[in-house]
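**Q** Can you look at this prediction? I've put the sequence above it.
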Amino acid sequence: MENRRKSFLNEVTSQIRSKEAKDRVSAELNYHVKEAKMRWVNKGYSDVDAEQKAIEQMGSPITLGIQLNKIHRPRIDWILLSLLTAVLLLGFLPVLSLGYDSNHYFLMRKMILVVLGMIVALGLMFVDYRKSVSWGWMFYGVGTLLLLSLLFFSSGTINGKPVFAFGQLTIESIAALPFFLIAWACFFNKDTFKIYQFILLFLVSLLLFFVIPSIATTYLYLAMVLSMLWWSKFSNRQKGVVSGITVGSLLLIGIFSWQYQPYYIKDRMIGFLNPGKVADGAGYQVLQIKKLISGAGWFGGSQNEQQFIPEAHTDFAFVSITYHFGWIAAIFLTLILILVLARMVIATQQVRDYFGKLLIIGSLSLLFFQIVSNIGMAFGFFPLTSMSLPFISYGLVPILLNAILIGVVLSVYRRKDLSSSAF
């Protein structure tokens, strides 16, 4: 009897190409055969006859297998992959605009980073994200341990932020974000996850980001968690209260701790709010960027190449592209980035798995706030800070972080038809 059912399942799954789909279809089909068998047993049939009836009821195993292969085959989001390729190629523009001899060095390294970013994104696409659903505490622990290690055992500092330096490779607190992304998706996915647990875990991790410190990374982490919170299973009242208290508390802390802030933070904020007042200090960079942006033409020009742009290939890559290649290039780049975000929004509507949705929401929020903040700095809407433009800014960590985010989305999308029953 078992051999008959096993033979039937093997005939069905032999028509299915994906190993992941084979396992899921076999398990679900086995369940439905047992369910159908019980109905026949209740009608008075023997176990052997009931099983035979249940199998016959399923129809031709070859036909059924072909149909299920079409339904359950893994999907590749070719649109998102195409957009990723386009934006990675556009990332060469800031390096091309550097205008000094070492740009050949940066070009070679940029090529390596682009290839590495694509490999990471494609590699993660083939990793089954669903296997991590029960590993929330492990990912939270790794993220926390990384922050504690930076706090107590860092090998140096860059712009006041502790880092681990391995030659030219540096690991900062932003490297902990992917671990916390998966951790929070795991936690929010649980029906047993309580609001007090969320508050405790959130406060501990947020405090570590504050102490590091990195304003940009803390801001991204805060935006990611609150975005995922609003997609959680908590009530709207709980979400609103927690979000309101969090944002309100941070504002009050900022106001009352203003006089104790380091000089460079005060100087940067004054330069943002009133750049003309500190035109010889922090305001100079703000005014210079505004001048470069306002002086950019539609197509740029060779006469612009002699202009100095601070951090032209990293934090101010968008300013560099706008000034050297014109508003056409800047608008095209912005459009591509918007399409990447829009494609991720569409993915949230197509994915039925709640855990997968949470992962996409967290990834989307991290990309969105990076893009808005970096471009906002160029137009004076945000204070100047170390915020990369995804896939465009030069550097290993920014490329890897955002490649991981895209890879997670591709992984979820690839299995969007494997997470729901087709019977």
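**A** Sure, I can see it.

**Q** okay, CA-based contacts and neighbour counts for the rest of this
**A** Fine.

**Q** Let me see the ranges of the helices in the stretch 1-150 of the chain.
**A** Residue ranges of the helices in the stretch 1-150 of the chain, as given by DSSP state H, counting those that start in this stretch, are 2-13, 19-42, 47-57, 61-72, 78-90, 93-96, 103-125, 136-153.

**Q** Next, format those helices as JSON lines and append mean neighbour count.
**A** Rendered in JSON lines, the data for the helices of the stretch 1-150 of the chain read as follows (neighbours: other Cα atoms under 10 Å):
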{"stretch": "helix 2-13", "mean neighbour count": "16"}
{"stretch": "helix 19-42", "mean neighbour count": "17"}
{"stretch": "helix 47-57", "mean neighbour count": "17"}
{"stretch": "helix 61-72", "mean neighbour count": "18"}
{"stretch": "helix 78-90", "mean neighbour count": "17"}
{"stretch": "helix 93-96", "mean neighbour count": "22"}
{"stretch": "helix 103-125", "mean neighbour count": "18"}
{"stretch": "helix 136-153", "mean neighbour count": "18"}
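
**Q** Tell me which of those helices sits nearest to residue 343.
**A** In this view, the helices of the stretch 1-150 of the chain are compared for proximity to residue 343 by Cα to Cα, and helix 78-90 is the closest at 6.5 Å.

**Q** Can you work out which other helices and strands pack against the closest one?
**A** Contacts of helix 78-90 with other secondary structure elements, assessed using 3 or more Cα pairs under 8 Å, 6 or more residues apart in numbering; DSSP states H and E, are made with helix 103-125, helix 317-350.

**Q** Between those helices, which one is closest to residue 180.
**A** Taking Cα to Cα as the criterion, helix 103-125 is the member of the helices and strands packed on helix 78-90 that comes nearest to residue 180, at 16.8 Å.

**Q** Take this one as well and set it beside the first:
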Amino acid sequence: MSDTQYCDKVSDFLDLVCGQIKAKEIHSEIRAGLESHLNDVIEQKIKEGVHKEEAMQQAIRQMGDPILLGKQLHKVHKPKMEWGLIGLVAVFLSIGLTATYAISQGQFFSEKIMYTCIGTVLMLFLWFFDYRKFTYFSWYLYMLTLLVMVYTIIIESLRDGKLMLNLGGKIIDFISITPYLFIIALAGIMVSNRWKKQSILEKFIIFILVPVYLYIESDVTFPLLTYFLSFMILLVFSKRSWKEFVCLMTPVVVFFLVFVLGSPYRTYILLHPYDHHLDRNLQSLETIRFAGMWGHGFESPFIKSFFNIQSDMIFTYVIHSFGWFMGIVIFVSSVFFVFRIMGVARMVGDVYGKLIVIGILTVFSAQFFSHILMSIGLVPWTGIPLPFISNYSGVQFIVQLAAIGMILSIYRRKDIIKNN
């Protein structure tokens, strides 16, 4: 048997094995491993005195039935689905769709259905998509996000007092989705060689000073705080030195103090956080207090007159309609949701994937619990929509489902990609 014939036989054998394994990204690794094992067996048999051609044939026969071997390897490397996370998202979507229909009597329901379908398709696409390919575009995504923020500030399209991105008459709340985009970008940047070569001053200017300035110009607080929090957490879990962390974050604390204490108005808001939206907090708290265990039903007209009930006060509305029981369901589901994502983060060995999961977890946690706590009067009113449930921004809703798709993609490959 010539070397060419041997190569053909080995290639055919490996093709049959890999043909049974659906995770294509692991094919090259499996082929390399099996071929290396075959060569080791051949060398061992030749040392035992077996003729080279016979040793080749015995080695291939020793591997067994390629179809059966392929099926066994498929079970080991079968892509995983985080069904618990999917189930919780489905619960949130069901509550959101029901509440949207009840509030608007179908006016925005068809739009919500459309955004749900688009977001679900994108989520499934990202589940199959290899998230590691985003690393090549991390810097481009970061710079593009900054440029779109600049464009949004220059155009100055306002809706309900918020700065919006105007794309040919289509109004998009771009600023609200920037934390998600920055997280994907920063996760790739922090694991790149370019990050290691940059000085601390460069990092401070590019990743702190510039986005902070743009957030301040956009007159938003929650996305700014979310970005800060996400950046700090990613910095810690990217295994960077504490010296770098302290050098980058100390100016942030100083800037925050100067920014707040340098303005009498902002100082007053800091010292009297509830005064600015006291009526809103009391309105929500009183509505929840008198909802009872089972609520007043969707037919009650009182609650529908509240401003932005479909977004800022959706948790209040659901409790008013379904009672404290449904509020407890949402809160408990939110806690389980956060813990499920934390579980994914713990199981992922790939640093890039882990950073993405942790960053998305930070944003979702901030949104879920800020909305719930402000609704029951424990924190000042921030006007933050409840993820998957509020009917506020179609783009934000789609991005939230896309973020789940990213987490599912990372979880799907957690047993395929080696730790790094």
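**A** Structure's in. What do you need? Being a predicted model, the structure only gives us computed values, none of them experimental.

**Q** still on that earlier bit, how about a markdown table for the helices of the stretch 1-150 of the first structure, with distance to residue 355 of the first structure added?
**A** Putting the helices of the stretch 1-150 of the first structure into a markdown table (distance: least, Cα to Cα, whole Å) gives the following:
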| stretch | distance to residue 355 of the first structure |
| --- | --- |
| helix 2-13 | 26 |
| helix 19-42 | 17 |
| helix 47-57 | 33 |
| helix 61-72 | 19 |
| helix 78-90 | 20 |
| helix 93-96 | 37 |
| helix 103-125 | 16 |
| helix 136-153 | 11 |
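
**Q** among those, which is nearest residue 387 of the first structure?
**A** Residue 387 of the first structure lies closest to helix 93-96 among the helices of the stretch 1-150 of the first structure, at 15.3 Å (Cα to Cα).

**Q** Okay, and residue 162 of the first structure sits in which element?
**A** When elements are defined using DSSP states H and E, residue 162 of the first structure is found to belong to strand 161-166.

**Q** Average offset of that strand relative to the second structure?
**A** In the superposition with the second structure, the aligned residues lie an average of 3.4 Å away from strand 161-166 of the first structure, counting by mean Cα distance after the TM-score superposition for the first structure.

**Q** picking that back up, how about the helices of the stretch 1-150 of the first structure, which one is nearest residue 204 of the first structure?
**A** When these are compared by Cα to Cα, helix 136-153 sits nearest residue 204 of the first structure, at 8.8 Å.

**Q** in the strand holding residue 162 of the first structure, what counts as buried?
**A** Along strand 161-166 of the first structure, the positions that meet the burial threshold by neighbour count (16 or more other Cα atoms under 10 Å) are 161, 162, 163, 164.

**Q** Tell me how far that strand lies from the chain's centre.
**A** Mean C-alpha position of strand 161-166 of the first structure versus that of the full chain (Cα atoms, centre = their mean, to the nearest Å) differs by 23 Å.

**Q** just to revisit the earlier point, residue 409 of the first structure is nearest to which of the helices of the stretch 1-150 of the first structure?
**A** The closest approach between residue 409 of the first structure and any of the helices of the stretch 1-150 of the first structure, judged by Cα to Cα, belongs to helix 103-125 at 7.7 Å.

**Q** What span of the second structure is that closest one aligned with?
**A** Residues 105-127 of the second structure are the counterpart of helix 103-125 of the first structure, counting by TM-score structural alignment.

**Q** and residue 375 of the first structure, what pairs with it in the second structure?
**A** Residue 375 of the first structure maps onto residue 372 in the second structure when the alignment is built from TM-score structural alignment.

**Q** For its match, give me its contacts.
**A** Shown in contact with residue 372 of the second structure (Cα atoms under 8 Å, 6 or more residues apart in numbering): 315, 331, 386.

**Q** again with residue 140 of the first structure
**A** By Cα under 8 Å, 6+ apart, the contact set of residue 140 of the first structure is 179, 180, 183, 184.

**Q** Take those and map them onto the second structure. Which survive?
**A** For those, the contacts that persist in the second structure are 179, 180, 183, 184, with contact defined as both residues aligned by TM-score structural alignment, their matches' Cα atoms under 8 Å.

**Q** Just put those in CSV and tack on neighbour count and distance to residue 141 of the first structure.
**A** Formatted as CSV, the entries for those read as follows, by neighbours: other Cα atoms under 10 Å; distance: Cα to Cα, whole Å:
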residue, neighbour count, distance to residue 141 of the first structure
179, 18, 9
180, 25, 9
183, 25, 9
184, 26, 12
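
**Q** how about the counterpart of residue 135 of the first structure in the second structure, what does it touch?
**A** In the second structure, the residue paired with residue 135 of the first structure according to TM-score structural alignment is residue 137. Residues near residue 137 of the second structure by Cα under 8 Å, 6+ apart: residue 185.

**Q** try residue 371 of the second structure
**A** 312, 315, 382, 383, 384, 385, 386 are the contacts of residue 371 of the second structure under Cα under 8 Å, 6+ apart.

**Q** And these, which two are furthest apart?
**A** In those, two members sit farther apart than any others by Cα to Cα. They are 315 and 382, at 13.5 Å.

**Q** Looking at the two, which has the bigger crowd around it?
**A** Under the neighbour definition other Cα atoms under 10 Å, residue 315 of the second structure and residue 382 were set side by side, and residue 315 has more, 29 against 16.

**Q** Counterpart of that one over in the first structure?
**A** Across the two structures, residue 315 of the second structure finds its equivalent in residue 318 of the first structure, going by TM-score structural alignment.

**Q** follow-up on the earlier one: let me know the secondary structure of the match of residue 375 of the first structure.
**A** Using DSSP: H, G, I helix; E, B strand; the rest coil, the three-state assignment for residue 372 of the second structure comes out as helix.

**Q** From residue 365 of the second structure, how far out is it?
**A** For residue 372 of the second structure, the distance to residue 365 of the second structure equals 11 Å [Cα to Cα, to the nearest Å].
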